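1. Quick one, structure for this:
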Amino acid sequence: MSHSMIATMMFALMMLLMVTGQRVFAAIGAVAAVAALLLWGTGGADIPFTAAMKLMKWYPLLTLPMFIFMGYILSESKIADDLYKMFHVWMGPVHGGLAIGTIGLMVLVSAMNGLSVAGMAIGATIALPELLRRGYDKKMVTGVVQAGSSLGILVPPSVVLVLYAMIARQPVGQLWLAGIVPGLIMAALFIVYIAIRCRMNKELGPVLPKEERQVSMAEKLRLLRAGLLPLGIFAVMMVPFVNGWTSLVESSALGAMAALLAAIFKKRMNKVVFENSVRNTLAISCMFMWIILAALGFGAVFDGLGAVKAIEALFTEQWGLSPWTILILMQLSFIIMGTFLDDTAMLVIVAPLYVPLVQALGFDLIWYGVLYTVTTQIAYMTPPFGYNLFLMRAMAPPEISLRDIYGSILPFVMIMVFALALIMVFPQLALWLPEYVYQK
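-> I've put the predicted structure just below:
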C-alpha cells in the first residue's frame, strides 16, 4: 500500500471517529498512535513521546492558563457587567446605540477572555435580553451578538491562535499582533452597518427614553471608569509587551495578576469566584494541551509518510492549480467543515496537511493564521449547521426561534467575507503591526 493511500485512510478514519462523537484529542491521537505502531513497530512509540517533550518545552504555552484565568476572573466577578452599563448610558441616546455598544462590549470581552464562546455567553445573557426589552428588532440584535462573539478568537489574547502557533511553530506574539487590526476592522464594519441600518429604519434600534438618559455627568464618568477597567487591564498586559519591556509570558502573568487585583479592589473576589476560575482554567488548559499533543503526534506521522509533498505535487503538477486557487479551495474546505466541527477540531484535523502546504506555496504563515481564524468564524455562522447558530439557540430567550437566528446572520456573514477578502488582497493589514513591533 502506498504512503499516500495510508495517509488518506488515516484522514478518513479520523473523520469517521469524529462523526461518531469521540473527543477531538482521542480521535486524532488514537489514529496517530495506531498508524505509528503499524508502520514502524515499537519504534513508533517515540513519536508521541517526542511530541510530549516538545509540548512541555514550549515556553510560550505558559501564556495559555494565564490568559484563561484572567478571562474567568473578570467574567466570574461580574466586571463584564459594568461594561454594558457603561455602553447603556453613553450610547443610549443614539439610534442603534445599544447594539453598537454591544459590539464594543464584545471587543472588550474578547480582550478579556480570548474565546468566542465566552463572548457569546456574555452577549446572550447580558446584552440580548436588555436589547429585546428596549424594543430592538430581534433579528438584528441576534445577529449582532453572534457577529460580536466572532471577534473572540481574533482579538488577543486569542486562545485558538496559541494553538495555531504551537502546531504551525510560529511566534504567538506575532500572531496576536496580526489579529488586532483585522479584528478592529471587522468590529468597525459591524458598527457602520448597524448605524446605517438603524438610521434608515429607526424602529430597528430605538433610543432610550428621555428619563433614562437624564444621568448626571458624575455618574456617567463613574460608569466610564468602571466600564473601562478591563481595557486598563488589557493595557497593563499589552503595552509592556509591545514596547519590548516584557516577554509574552511575563505579560500574560501581568494580565492575570491585574485581573485578580481588580476583582479584589472592587470587593468581588470570594472563595466561589476564585475556585470556579481556577477549576475552569485547569479544565480548559488541560483540554488544549491534550489536543495539541494529539495534533503534534498526528502531524509527525503525516510528515513521515510524505503526505504533504504528495498533495502539493497533485495540486501543482498534476492538476496545474495556482497557489491562490489552492489557498481559496482550502478556505472553502473550512466553510464546509465548520458546519459540523468547532474551530479547534478544524485546526488540528487539517493543520498537519495545510500548514506545510501553505508554506510550500510561498505564503506567510502568520498571515494565514489570521485567514484561518476569520474563515472558521464565517463557517461557524453559516447555515444550515453552523456551530454558532445552535449555540445561540441554546442561550437565546424563548421568543427567538431558530428561523430568527438563521435570518439574522446573513448580513454579518457578508461583512466578514468582505473583511476576509480585504485581508487576502492586502496582507499588510495583518502583517504591518507585528513587523513594526518586532523590528522595533
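2. use CA for all of it now, contacts and neighbours both
-> Noted.
3. close enough to count as contact, Gln290 and Ala27?
-> No, residue 290 isn't Gln; it's Trp. No: if you go by CA atoms under 8 Å, Trp290 and Ala27 don't touch, sitting 11.3 Å apart.
4. Tell me which of these two has more neighbours.
-> Remark: of Trp290 and Ala27, Ala27 carries more neighbours, 22 against 17, as counted by other CA atoms under 10 Å.
5. What are the boundaries of the helices in the stretch 1-150 of the chain?
-> For the stretch 1-150 of the chain, applying DSSP state H, counting those that start in this stretch gives helices covering 3-19, 24-40, 46-56, 63-76, 79-91, 97-113, 116-122, 128-133, 138-149.
6. can you check the stretch 301-440 of the chain too?
-> Under DSSP H, counting those that start in this stretch, the stretch 301-440 of the chain gives helices at 307-313, 323-337, 343-360, 365-380, 387-395, 402-425, 428-439.
7. run this one through as well so I can compare:
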Amino acid sequence: MIIFLMLVGLIAGVFFGFPTAFVLGGMAMIFGLIFVGPDIFGFFILQLESVMKNYTLLAVPLFLFMGVFIEKSGMAERLFNSLYLLAGGLRGGLGIATIVISALFAAATGVVGASEITIGLMALPAMLAKGYNKSMACGTICAGGTLGILIPPSVMIVVYGPIAGLSVGKLFLGAIFPGLLLVMLYILYLALRCYIRPQDGPPMAPAERDVPLKHKLYLLVTSVVPPAVLIFAVLGSIFFGIAAVTEAAAVGVIASMALAAAYRRLTLETIKQACLQTLQITSMILMIAVTASFFSTVFVALGGDDVISDLFLNLPFSKWGILFSIMGLLIFLGMFIDWIGIVFIVVPLITPIGASLGFDPVWFALLIMVNLQISFLTPPFAYSIFYLRGITPPEIKTTDIYRGVIPFVGLQIIGLALCILFPQIITYLPNLMLK
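-> Next up, the predicted model:
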C-alpha cells in the first residue's frame, strides 16, 4: 500500500503540471522521513555525490553544446537546399527530403527540439507552398524530429547507459540500425501514399528544378560531407575504441565549432547562446537525475523494486507476454510523462526484470528507447506536436497535426515489432564493437 501511494503521488504530481524534479524530490523527502527517518538524508547526500561524479554524464552538456553549434552553423539550411533540388521532382519528394535531413541532423545533434524547429521552419512552408497535404506535411516533420532522440549521439542514450549500467558506446551502435529502419519506414510510407494519392505530395515544376547537374552535386557534397565527417569523428572514435563516449563528445564539440567557423557562423554571440542553452537543458536533466536518485533510494528502501519485479514476473504470461506488457505500459506512460522522467523512474525498476527473463541487456534497453520515441507523438503530452505547433502558420490547426502523426505512430510500433522479431537489428553492431 505504501508503494502504491508513493507511485500515485508521483503520477498525480506530474499529471497536475508540477515540475518532474520537484515531484520526485518531494515524494522522496516525504516518504523517506516518514518511513525511514532522518537517516535518509545521509543516503541522499551519497546519491547526490554519485550523480555529480558520474563521468559518463559529462557527455550530456558536451553533446548539447555540439547540437546547438550544428543548429547555428547553417548546416540544415544547406542540406535542405540541396535535397530540395535533388528529390523535389519526385511525388512526395519534399517529404522524403525532410526525413533524410532529419536523420542527418539527428545524427549530428541528438536533440529533438532543435532538430524539429530548425527543419520545420524550412520544410513546412516549402511543402505547403507546393500544395502538400497539411496533415501529412506536419506528421512528416514531427516524426522526423523524433529521430534525434534515438539516432546517436542521442542525449537519451547518454542518460540511459549509466542508469542501466550499460556501455553507452554499445548503446550508440545498437541504435544505428533501428534509427535507419524507422527512416526507411517513413520514406516508404510517404512514397507509397504519394504514389496512390499524387495530390498529397505533388512534385516540383520542371522549371524550378532546372539547375545544372554540376551545381546540384556541388551543393550535395558541400552539405553532406561536413556532417558526415562530424558523425564519423564521434561514432568512429567510439566504435574503434579510440575514445570513450565523453572524450568523443569533446571531439564533436571541437568539430562542430570548426564547422560553424567554416560556414562563417562562429561569433561571440553564437558561443554565448550555445552556453546558455546548454546550461539550461543540462541543469534540467541533472536536477531530475539527482531527485530521481533520491526517489529510487527511498523506493528501494521500502521494497518497491521487489513489488514491481514480483508484479511483472508473476503475470500469467510467457516472457514474451511480460515483454509486451512492459512495452504497453511504457506507451501509456509516454502519454503523460516525458522521456526524462520515464528513464529515471522506470528504467531502474524494469532493467532487473529484463535480466531475470534472460533478455540481452543492450537489446532490451534499445527496445525501451525505440518505444520512448512514440511518447513524442502520442497526446496529450506529445512534445513533438507542441514544438511544431509553436512555429506553424495560422492555417494549420492542431487537429491537422494530430491527424498527421497517427500514421507515424503506427510506423513506430511496426519498427518496434520488427526489432523484437529480429534482434540482430539491434545487436549486430554492438557485437562487432572493439573491446
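8. Trace Gly303 of structure 2 over to structure 1, please.
-> Aligned counterpart of Gly303 of structure 2 in structure 1: Gly306 (TM-score structural alignment).
9. hmm, I was thinking of Ala292 of structure 2
-> Checking TM-score structural alignment: Ala292 of structure 2 goes with Ala295.
10. can you check Gly88 of structure 2 too?
-> In structure 1, Gly88 of structure 2 lands on Gly92 (TM-score structural alignment).
11. so its match touches Leu208, yeah?
-> Yes: checked against CA under 8 Å, the pair Gly92 of structure 1 and Leu208 is within contact range at 5.2 Å.
12. Counting neighbours, what do you get for the nearest residue to the match of Gly303 of structure 2 once chain neighbours are set aside?
-> Sequence neighbours aside, His3 is the residue nearest to Gly306 of structure 1 in space, at 7.3 Å (criterion: CA to CA, 6 or more residues apart in numbering). Using other CA under 10 Å, His3 of structure 1 has 15 other residues around it.
13. Look up how far Gly354 of structure 2 lies from the alignment partner in structure 2 of Ile196 of structure 1.
-> Counting by TM-score structural alignment, Ile196 of structure 1 lines up with Leu192 in structure 2. Distance, Leu192 of structure 2 to Gly354 of structure 2, using CA to CA, to the nearest Å: 37 Å.
14. again with Phe376 of structure 2
-> Counting by CA to CA, the gap from Phe376 of structure 2 to Gly354 of structure 2 is 24 Å.
15. Check Leu180 of structure 2 too.
-> 25 Å.
16. In structure 2, what sits opposite Ile336 of structure 1 in the alignment?
-> Under TM-score structural alignment, Ile336 of structure 1 pairs with Phe332 in structure 2.
17. Let me fix that, I meant to ask about Gly232 of structure 1.
-> So Gly232 of structure 1 corresponds to Val229, using TM-score structural alignment.
18. Next SSE downstream of whichever strand or helix holds that match?
-> Assigned by DSSP states H and E, Val229 of structure 2 belongs to helix 213-231. For helix 213-231 of structure 2, the succeeding helix or strand toward the C-terminus, using DSSP H and E, is helix 237-239.
19. Now find how far off-centre that following helix is within its chain.
-> 20 Å (CA atoms, centre = their mean, to the nearest Å).
20. Can you report how many residues lie near the counterpart of Leu410 of structure 1 in structure 2?
-> The alignment partner of Leu410 of structure 1 in structure 2, by TM-score structural alignment, is Ile406. Number of residues near Ile406 of structure 2 (other CA under 10 Å) recorded here: 16.
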